[in-house]
Structure formats: C-alpha cells, structure tokens
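Undergrad: I need the structure of the sequence given here:
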Amino acid sequence: MPGPHVVPVHGDPDLPREVDVVVIGGGIIGASTALELAEGGLRVALCEKGGIGKEQSSRNWGWVRISRRDPREVPLMAEALRIWSGLDQRIGRDTGYRRAGILFTCATDLQYAQHEQWNRNLEGYQLDSRMLSQREFKDMFPGADMPLKGALYTAADGRAEPQKAAPAIAEAARDRGAHVLTECAVRGIETSGGAVSGVVTERGPIACKAVVLAGGAWSSLFAGNLGIDFPQLKVMNSVLRTKPLEGGPEQAIWHGDFAVRRRQDGGYTIASGHENIVDIVPKSFRYAWSFLPAFRKEWRSLSFRFGWRYFDEARIPNRWAMDEPSPFEYNRVLDPVPNRKLSDRALAAARRAFPVFAKAEIAQRWAGYIDVTPDAVPVISAIDQVPGFFMASGFSGHGFGIGPAAGRLMADLVTGRTPLVDPAAFRFNRFSDGSKIELISGF
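TA: Here you go, the predicted model:
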C-alpha cells in the first residue's frame, strides 16, 4: 500500500464564489492557518490539490519537539507546545497527542557539551528539559545496550499521529465555517491594481482579498509562476512502522543511527537518525549557490543521487496559463519510493540498542519529501511583491510539531493582529536583503 493510511477528509462539493482568505495546501500548516482564520470570524477556503494531509504532513516522524531546534524557532515552538496540550479538546477530535518526552543521545563528550549548550536556549521557558548522565540513562532504560555519555531529555516534548492531525484540524476548520476543497488545485492568483483579488482553481475562480501559500514541497513552483523566487529544495526521508510491540520505550529517542517513536496503535515509527537522500534535479543547479553552505555542513547526512527524478522534474513547466491544467493537477500526491536500505539499517541499529525490537515486525514502509530552505528555517511572511499574498512554507522537516503555532502566527500576519511571536526570523525577504543565511540546526 503506497503511503501511510491517512484519515480521509471528504471535500465540499460546491466552490464558494467569494471568501476573505484562500489557503493553498491542506497539510498541517495550511489546515492550522485555516482553523485560526475561521475562528477569527473570517470566511476561508482551504484548497488542496489532492487529499488533506496526504504528503509530508502524514509521512513525518510525529515528533512534537522543542529540543534541538534552531534557536530562531524556539519561541514559536514554545507556543506550539501550549497549543498542542489543549488542541484535542479545542477541536473535539483525536490527534493522538501525548506529552511523552524526547531524548537526544550523546555518544561523545563533545556531543554532550553541545546538547548541554543548546539546552540553555530554553532558559526562562519553564519547560522540563535537562541533561541525563550515562547512569541516569541506563536507569531509565535498563535493557538498553548503548555506549553513551548521556542524553538531552526534554520531558515537555511529545508526539502526535501524523495520519490523524491534519485531517482533524481541517475538519475543525470546517466546523467553524471554512470551506474544505479537496482535489481542487489552485492554478494561480488574480490581482487588481497589483494586489490579490482572487484565485483561479481547476474548478473555477474564487474572489478573495488574501492568499496564504502553504504548499510544502510545491511552494517554489507555485511562487515561480508569479515571478517570485523562493529558494527551496526537497530532501527524501524513508520511514517504516512496525506492528504493535510490547515493552519498547515510551519516550521518543534520537540516536545517530536511528530514531524511534511509539505510535498510538502500539507499534513504532522508525527511521534513520541522520541519513536522507537528495535527488539531483534542475533546481539543484539553480539553487546550488544558496544551499552550498548548508550542504557543506550536512554532507555526512545527505546522499546525493541522479536518476529519473531529474527528468520527471525537468518535464514540469515553470510557467503556465490559468486557463490550462497546472502541474499540480498531474501529480496529486508526492509518493516517493522508500529506500529500504536506510530503514533496514535503522531498524537493525534499534534492535542492537533495544533487544525488544528483535521481535518487531515491519507493517509498512513509506517515504516523503521534506521541503527545505537554505537555513532550514521556514518562511512565515507576507510577500511584499504582491500585496495580500502570504507564504508559510519551507519548514525543513520541523513543520509537524510547530504547525499549530505556525498557523496562528500566519493568521496574525494576515489579519494584522499582534503577532504571536516576533516574525522577523521567518521573513521571506531575508533571502534577498543581504542577510546572512546560516544553517544552525540542520534538516
């Protein structure tokens, strides 16, 4: 079965003629933005070219973490932890959220010192996060066989179910009056006097005064058709899930060789702790200079490959008219073939560390495309070139956990409310205003 099974969301049959805001993209970022706007009393249309949550929002690890994030994301993620804690009650649906804690293991004294230094970013947030000694780690996991110096343990972190969360949030947005439109690609934006006046979808036009692009890995292509250059590439991560397994760790654990997270169904999501694949595509050359510092820093964790993906993307037009089918109508869901070698290697490492995983049976594999920016920090911003156009994309593998707060911040920017946090770090024009673009946390 390709891709994980996502809770289905049935789209509305009728297209609204006019709304206040159109949100493009039905992942957790778009759904959260739609929910926040609808709760604020705005008329909203959430337009998704495929199904709600069918791409990376359902294919990620399901971690809800503040630990080891880029420091620029920490204030927003602190708000996300607060939102997640009451989200299920607020929306009346199950996202699978649980505050279970996350550990980042330290194999060397240097790693221990780096994690200890990072943890100072949480000073003042009153969050339960501390360094564990080697002995404390062994006491927490008495059956583990891992030669470690210790670990960063953030009990305030948690987990949720990617296959449930975005659909639950989208349905809650619909409860509050939002239109949820699936298999309804937005071909482009219409303007009047240079400002947003509507969108054209494959099913017809919708008049509006603001548009939020939350298109994940598709955002650069969409923006490019408007003449807006968004430096974004894709990194592929492969995942497997196991059948229910008793006796495994309750906390999510990151190690250099594997990452594990207990699932609501009793199984585990397992992936490599650091290995990802980068397909060389035409945009790899276009954005090579922008991403060079990041690739230099992350080269040990990235496997570059040249294959059919290059030719698949070379055939995608960079420009199209709104009276003809767009590229988004020819590829409803990005569903890459997982790399079995990477996930098998991760499972083998997990079995060495935790003997209980020797009994683990693989239930399914999948892969997903992480949309990354040169500094691995998202864009949550107005786009000055087109008044009324906003972007919430480029979450670089960190989007699931921060999604509810990113949606609230995006809604603040659209409505002109006081922002949830200072949005300066997420501004779009940092890529063109001479700002130093620096990768801190990695993809």
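Undergrad: Going by C-alpha atoms from here, please, whenever you check contacts or count neighbours.
TA: Fine.
Undergrad: where do the strands sit along the stretch 151-300 of the chain?
TA: In the stretch 151-300 of the chain, strands defined by DSSP state E, counting those that start in this stretch lie at 158-159, 179-181, 186-192, 195-201, 204-207, 210-213, 233-242, 252-254, 259-262, 268-271, 276-279, listed in chain order.
Undergrad: Check the stretch 1-150 of the chain too.
TA: Counting by DSSP E, counting those that start in this stretch, the strands of the stretch 1-150 of the chain are 21-24, 44-47, 63-64, 102-106, 129-133, 150-154.
Undergrad: if we compare those strands, which one ends up closest to Ser219?
TA: strand 21-24 (9.4 Å; Cα to Cα).
Undergrad: To compare against the first, here's the next sequence to fold:
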Amino acid sequence: MMRFPIHEGTPVSWPGPHPAEADVVVIGGGVIGVCTALYLARSGLRVVLLEKGRIAGEQSSRNWGWIRQQGRDPDELPIMVEANGLWRELASETNVDIGLKTGGVTYLASTEKAMADYEDWLPHAQVNGVDSRLLTRAATAELIPGMSRTYVGALHTASDMRAEPWVAVPALAGIAARAGVSIVENCAVRELDIGAGRVIGVISEHGRIKAPEVVLAGGAWSSLLLRRHGVALPQLSVRATAAATEALPMVYPGGAADDEIAFRPRADGGYSLAAGGFHELFVGPDAFRALPKFLTQLRADPFGTRFLPGAPHGFPDAWGTPRSWTADDISPFEKMRVLNPKPNKGKLKALTRDFAALFPNIGPVRIKAAWAGMIDTMPDVVPVVDRVAALPGLTVGTGMSGHGFGIGPGMGKVLAALVTGAEVGHDLARFRLARFSDGSPMRLGPAL
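TA: Model prediction:
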C-alpha cells in the first residue's frame, strides 16, 4: 500500500514527456489543478498538467479529508454545494475506492459565544439549501456518545462528507488522464513564456510548451512564480500538523472539531487527528511584505498563529530562496520537488493525549503516521480565483486557505469556465486579485 501522505519517494505515475503545444497548460498537480485540467479537457481542449513533484504531493494529500459545506464563507458556499454533488459523480467514475462517505461534520461549542457565531452563520446555509442545524447540549452528547467533556452545543451538517485525500486526488488525476489530459510529474515550470505583453505558454525544465492559456494552481508556490513575473500576491503559507492513529473503535462516523482537536474516522479503521485552530508561520521576506494586508486577520485572531523565526532551506518563503532566476537556471521549484515539512512533535503528543482524554473508553491511542503540510492562505481567508489583467492569458486559482480539498471539483469547474469564457454560474467578485490593490477594505470570512 502507498505510504501516506504522498512524498518525493512516491513512484512517478506520469513521467511524460510533455507535448510542445497545447490549448491550456495547468501548473500544479494538487486537487485544484487536477480538477481544472479535467473540466478543461471535457470542454474539448488539449490540456497539459505539469507538476514539479508528485500529484497531490503537498497539501492535497495532507489535509483533514473533510468535504464540508459547514462554516464556509458565504461566497464560497454555493461553489461548495456544487462540489458536493461533483464529488459523488467523480467517485462513480473510478474503480478506486476514495473513501467517500457521508458522515456529517460537527463543530463542538465550548462557549456561548461559539454557539452565537454558529447561529449567525446558519442563515447562509439555509439560503443555499444546506441542512446545517444547531444542536443542544443534550443532542450533542447523544450524537457523539462517550465524550468526557460536556459542550454547550454544536453546529451539525449531516450531508457533509469525507474522503481519503492521498487516494482521492490521484484517482481524480486518473479520470483526467482518461479524459485526455497530458499529466507530467517531476516537471517544474521555470517561468511563463511572455510575448507581446501576454502569456504564450510556459518554459518547463524540459523545454517550451506553446499555449495561449495558462492556469496557475501552484498552492504554496504560487506567489513565488507570480513575483518572478512582477505580479504581487499577498499569499503566505502556514504549517499544520496531523496524524493517523492505529485502528480504534468507532466513536462517530463524521468529522468533528472543538477548540483543541479535530478528528474523523479513516478508511483504515483509525482516525485522522489535527489541532483545531492552530497553525505556524515561518517568518520570511514575504511575511514582511504581506504584513499590512494580514493585520486585520491578526487582530481578529492574535493567538491562532505561532510565529517561527525562519523557514527551512528551500521553502517558498525561506530567506535564501531566490526571487529571480532565468529560464536556464535550476528554479526553486526543482530544488524542492515536494514541500514536506516536519510535524510539530509537541502537537502530536497533545493530539494523542487530548483524543484519549475526550474518549476515555476508546482504549490506547497510538499514532501510526504523522505529517505536516503547508497551507496557502490569504489575508481574508478566501482564495484568489481570477484572470490576471497584467498578464492576459493567465488565470490564477490559489490561496484556498485550508478549504481546497473539499471544494476542489467546484473550483476546478469554475476555473475551467474562466479560461474558456463559459458561464461560470457563480459570483466571483469576492475572489478577485485586485481586492488587494484597489483600496477595498479587508473583509474576513467567518473562519469557522
């Protein structure tokens, strides 16, 4: 069985070579890039998907595996509702069991303020036909029996789902390949090919691809490539630690989180565990550049981020990572094929302790695998999904802010429509790139 999450030692499934021409090149083989390529191919276009390391090698195989509508930004929610249906369709198009289950998602409220926040969000669910509801103290205890802790109540969405990310995203890539997408792993894009002021293709480490349209879905690496071409994007990346336990008795078939821990059952009989509301930022040059844009977020949640003095060598915002290079240079993307941060050992101990304490009758909690991922995040905690006015022919889908896995098929369909000029079907004003430069006030999402 493949070791999870996907890493640089994972065998290459799509070695290439890539063609010399295409209608669209998609940069980045995470869930957003894979789904975008799939829907572009289904529109009849010749599509090349280039991934510097492995398909789903970074955050797309390291996330919690939640496919949730609950707690979404109101502008994301309609896309997420569509994504829920797309996940079911896509799961039926592969003979790979991606672990797709409808078990619900529950946010456990430790305080009355948390319950008030959930109640404030509820009208957004109702407008979009989502079955979210508030639970009383007694109903919460009945939904998840055996907890040692009593909660004020909860927000619960029964129709929310889960899947195994490290299986699901490569399975989606298989669907895309069968639809005609040329997928090439271990192939970094060194720079965009620009002619007469517009994008005319890309220059990869293996050569040039002529294409009138390019989609950048590079996750934590997106801002580095954009800066190389003079486009400023205030995107940062934060480290999040997660773990998988050995097999344990079933305590709840869905995903749940309180202010300390998040958990959901896995297809292998264990649980995925993560720290609720905690992440770490390695401070680098981009962090200083983007600080003014992030002040609103920092004031709203001053203790949700732990600051670390510097990123490891080769990380996108490490002090020594080049910000400029030529097409003949080995790029930063080749020097680090897979962004594979070490997990926070202290948090791993806390996760084991907290899960065992919350369910005292579950038995010994043993970790069989632990990892971390770098989540690409934006100052207002919603992504950039837009055409780039300064570089005609370029479309960007990045900064999913920890929301990318579940919404992936929906955002992929949206990005494909932006490229082809088809009807998007959703209001994307909230996700425009210019919001960071046109004087718009910073409006935070609900961050639930």
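Undergrad: For Ala168 of the first structure, which of the strands of the stretch 1-150 of the first structure is the nearest?
TA: Of the strands of the stretch 1-150 of the first structure, nearest to Ala168 of the first structure by Cα to Cα is strand 44-47, at 13.7 Å.
Undergrad: So which bit of the second structure is the closest one matched to?
TA: Following TM-score structural alignment, the aligned partner range for strand 44-47 of the first structure in the second structure is 47-50.
Undergrad: any idea what Leu90 of the second structure aligns with in the first structure?
TA: So Leu90 of the second structure corresponds to Leu87, using TM-score structural alignment.
Undergrad: ditto for Gly399 of the second structure
TA: So, by TM-score structural alignment, Gly399 of the second structure is matched to Gly394.
Undergrad: Same question for Leu100 of the second structure.
TA: By TM-score structural alignment, Leu100 of the second structure lines up with Tyr97.
Undergrad: Quick check: its match touching Arg159?
TA: Yes: between Tyr97 of the first structure and Arg159 there is a contact at 5.5 Å, judged by Cα atoms under 8 Å.
Undergrad: In terms of neighbours, single out the busier of the two.
TA: When neighbours are counted by other Cα atoms under 10 Å, Arg159 comes out ahead of the other of Tyr97 of the first structure and Arg159, with 27 against 22.
Undergrad: And the more buried one? What does it align with in the second structure?
TA: Looks like Arg159 of the first structure aligns to Arg162 there (TM-score structural alignment).
Undergrad: Apart from its neighbours in sequence, what residue is nearest its match?
TA: Trp66 (4.5 Å; Cα to Cα, 6 or more residues apart in numbering).
Undergrad: Residue in the first structure paired with the one you found?
TA: Checking TM-score structural alignment: Trp66 of the second structure goes with Trp63.
Undergrad: residue contacts, that match?
TA: Residues near Trp63 of the first structure by Cα atoms under 8 Å, 6 or more residues apart in numbering: 157-160, 252, 261, 400-401.
Undergrad: Distance of it relative to Pro325 of the first structure?
TA: 36 Å (Cα to Cα, to the nearest Å).
Undergrad: who wins for proximity to Arg300 of the first structure among the strands of the stretch 1-150 of the first structure?
TA: Short answer: strand 102-106, nearest of the strands of the stretch 1-150 of the first structure by Cα to Cα, at 17.4 Å.
Undergrad: residues making contact with that closest one?
TA: 65, 67, 112, 115, 148-155, 157-158, 251-256.
Undergrad: Select only the buried ones of the residues you listed in PyMOL?
TA: Here is the PyMOL command that selects the buried residues among these (16 or more other Cα atoms under 10 Å):
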select buried, resi 65+67+112+115+148+149+150+151+152+153+154+155+157+158+251+252+253+254+255+256
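Undergrad: before we move on, the earlier item: superposed on the first structure, what's the mean shift for the match of strand 44-47 of the first structure?
TA: Compared with the first structure after fitting, stretch 47-50 of the second structure deviates on average by 0.3 Å (mean Cα distance after the TM-score superposition for the first structure).
Undergrad: Report the buried residues of that stretch.
TA: 47-50.
Undergrad: Also stretch 260-278 of the first structure?
TA: Those would be 260-263, 267-278, for stretch 260-278 of the first structure by 16+ other Cα under 10 Å.
Undergrad: In these, find the pair that's most separated.
TA: Gly267 and Val278 (28.3 Å).
Undergrad: What are the boundaries of the helices in the first structure?
TA: 28-39, 56-59, 74-91, 109-118, 134-140, 162-175, 219-225, 282-286, 288-298, 308-314, 340-353, 399-415 (DSSP state H).
Undergrad: Relative to Asn331 of the first structure, which of these is closest?
TA: That would be helix 308-314 among these, by Cα to Cα, at 10.9 Å.
Undergrad: Can you give the distance of that closest one from its chain's centre?
TA: 23 Å (Cα atoms, centre = their mean, to the nearest Å).
Undergrad: name the helices or strands packed onto it?
TA: helix 282-286 (3 or more Cα pairs under 8 Å, 6 or more residues apart in numbering; DSSP states H and E).
Undergrad: try 10 Å
TA: strand 276-279, helix 282-286 (3 or more Cα pairs under 10 Å, 6 or more residues apart in numbering; DSSP states H and E).
Undergrad: Quick one: residues contacting the equivalent of Gly445 of the second structure over in the first structure.
TA: Aligned counterpart of Gly445 of the second structure in the first structure: Ile440 (TM-score structural alignment). Shown in contact with Ile440 of the first structure (Cα atoms under 10 Å, 6 or more residues apart in numbering): 69-72, 294, 297, 375-377.
Undergrad: Buried subset of those as a PyMOL selection?
TA: Per 16+ other Cα under 10 Å, the buried members of the contacts of Ile440 of the first structure correspond to this PyMOL selection:
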select buried, resi 69+70+71+72+294+375+376+377
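Undergrad: in the second structure, which of the contacts of Ile440 of the first structure remain in contact?
TA: Retained contacts for these in the second structure, judged by both residues aligned by TM-score structural alignment, their matches' Cα atoms under 10 Å, are 69-72, 294, 375-377.
Undergrad: Can you tell me which of these lies closest to Met1 of the first structure?
TA: Nearest to Met1 of the first structure among those, with distances taken as Cα to Cα, is Ala376, at 31.0 Å.
Undergrad: Excluding chain neighbours, what is closest to the residue most central in space within the first structure?
TA: Residue closest to the average C-alpha location in the first structure (Cα atoms, centre = their mean): Gly399, at 2.8 Å. Distance criterion Cα to Cα, 6+ apart; nearest residue to Gly399 of the first structure, sequence neighbours excluded, is Ile29 at 7.4 Å.
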